[in-house]
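> here are the coordinates; sequence isn't available:
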């Protein structure tokens, strides 16, 4: 199984909603988490957004593609948004989605919108992925940022851990080391594993560094 990592900007004439999600001054980043075609001409999508909920809601309500939306705030700078839209108002995007579905490919979530672009991965067989690039309709420009084997460390970050690092993190989780407040110390983990506390410290530091790097790397941006 392979993936294509693609980066593209909403094309000229794209519905205002897509341009807002990608490049609104009130949004630092938006992540499309899930979507579902609820009816023939209605698509429901769930976004996680870093930005100003009130200001963005005022903009979204003025977009022809949006039938309705609901916002749940996490804090002052983060919110979730459930959007019901009309695919018929975005024929170019619908054409791309239909091509992906017809070819038996999958768009891996999240789709990340930031700095005026959408960044996403399409997963499938190598030959079909090449056909997908050839089938991108005129007017929808995307760049192939990378091609790789799925999953990789970005989609399955624990694959980067050594056996001892994985065992140490697992023991730490089971003992409550990552609870707040912590229910275990490095000495407790060391006793469980039958090693010295400084060995636990070393394994946790290396494992946490790998996991954080993989989590923060995420989908690419145009600056990468």
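Yep, that arrived. Here the structure is a predicted model, which is why all the values come from computation and not from measurement.
> contacts and neighbour counts: CA atoms only from here.
OK.
> skipping its backbone neighbours, what lies nearest residue 11 in space?
residue 140 (5.7 Å; C-alpha to C-alpha, 6 or more residues apart in numbering).
> doesn't residue 13 make contact with that neighbour?
No: counting by C-alpha atoms under 8 Å, residue 140 stays clear of residue 13, with 10.5 Å between them.
> put this next to the first one:
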């Protein structure tokens, strides 16, 4: 059996509106994970873990036309589990199912990144993993981030960062953003990332949140 760490970036019909909120469009959510899911038959059901102003997300679910049912289960003032059930396009459901064929198992959680991508661990035979990667449709980019390892969860803090968070922090380190005194500004980081200043600041803030939270794991 092989363990791989994969990042997908769905677009169009492969990225339902609710997913887009989880993966960057809702700036009030700092981190979002898909903890579990059932895409076998419509309607599709998800269990999410959210960090941020999750009550605003609940307000969206209350009125969203694709949502059949939902429940917010608070864990703290800034964290919750969220169950919801709703309609998901056939293309998006097929994308999920692609990673459940044969010997394959997707290890929760699926981490929704703020650049629209998602990252997860996949376990299975070499043949089935290769078939799943090859089976990703043209409308979805796929990257194999890591292969192998002793466990099934990310072993390094670096592996917990979304690709753009990792890139932003790497550039910030190289440019001296974290030096005292600072040798770079957020505007300079944004210029190298080729994005807006607010976007660069968001990548750094969310990435730093992951790193700090990892220091206290366990």
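Sure, I can see it. Predicted, not measured: the structure shown is a model, and the values here were computed from it.
> drop the TM-score for these two in here.
Here the TM-score for the pair of chains, by TM-score structural alignment, normalised by the length of structure 2, is 0.66; 162 aligned residues with a C-alpha RMSD of 2.2 Å.
> residue 140 and residue 13 of structure 1 - which one has more neighbours?
Just comparing residue 140 of structure 1 and residue 13: by other C-alpha atoms under 10 Å the higher neighbour count belongs to residue 140, 15 against 10.
> is it true that the more buried one lies in a helix?
No: Residue 140 of structure 1 is assigned coil when assessed by DSSP: H, G, I helix; E, B strand; the rest coil, not a helix.
> what comes up buried for the longest strand seen in structure 1?
Across structure 1, the longest stretch assigned as strand under DSSP state E is strand 27-39. Neighbour counts over strand 27-39 of structure 1 (16 or more other C-alpha atoms under 10 Å) mark 27, 28, 29, 30, 31, 32 as buried.
> what of stretch 51-58 of structure 2?
The neighbour-count check on stretch 51-58 of structure 2 (16+ other C-alpha under 10 Å) flags 51, 52, 53, 54, 55, 57, 58 as buried.
> cool, stretch 187-195 of structure 1 as well?
For stretch 187-195 of structure 1, burial by neighbour count (16+ other C-alpha under 10 Å) applies to 187, 188, 189, 190.
> tell me the one of these nearest residue 19 of structure 1?
residue 189 (49.3 Å; C-alpha to C-alpha).
> map the closest one onto structure 2.
Mapped onto structure 2 by TM-score structural alignment, residue 189 of structure 1 lines up with nothing.
> is the most centrally placed residue in structure 1 in a helix, a strand, or coil?
Centroid-nearest residue in structure 1: residue 110, 2.4 Å away (criterion: C-alpha atoms, centre = their mean). When classified by three-state DSSP, residue 110 of structure 1 comes out as strand.
> tell me how far it lies from residue 92 of structure 1.
Using C-alpha to C-alpha, to the nearest Å, residue 110 of structure 1 is found at 20 Å from residue 92 of structure 1.
> got the contact list for the residue nearest to the centre of structure 1?
By C-alpha atoms under 8 Å, 6 or more residues apart in numbering, residue 110 of structure 1 lies in contact with 31, 32, 33, 34, 120.
> residue in structure 2 matching residue 27 of structure 1?
In structure 2, residue 27 of structure 1 lands on residue 29 (TM-score structural alignment).
> surely that match and residue 49 touch.
No: Residue 29 of structure 2 is not in contact with residue 49 according to C-alpha under 8 Å; the separation is 10.5 Å.
> residue contacts, the match of residue 27 of structure 1?
By C-alpha under 8 Å, 6+ apart, the neighbours of residue 29 of structure 2 are 22, 50, 51, 52, 53, 54.
> tell me how far it lies from residue 74 of structure 2.
14 Å.
> what is the longest helix seen in structure 2 packed up against?
Assignment by DSSP state H gives helix 197-215 as the longest helix of structure 2. If you count contacts as 3 or more C-alpha pairs under 8 Å, 6 or more residues apart in numbering; DSSP states H and E, helix 197-215 of structure 2 packs onto helix 157-160, helix 163-175, helix 186-193.
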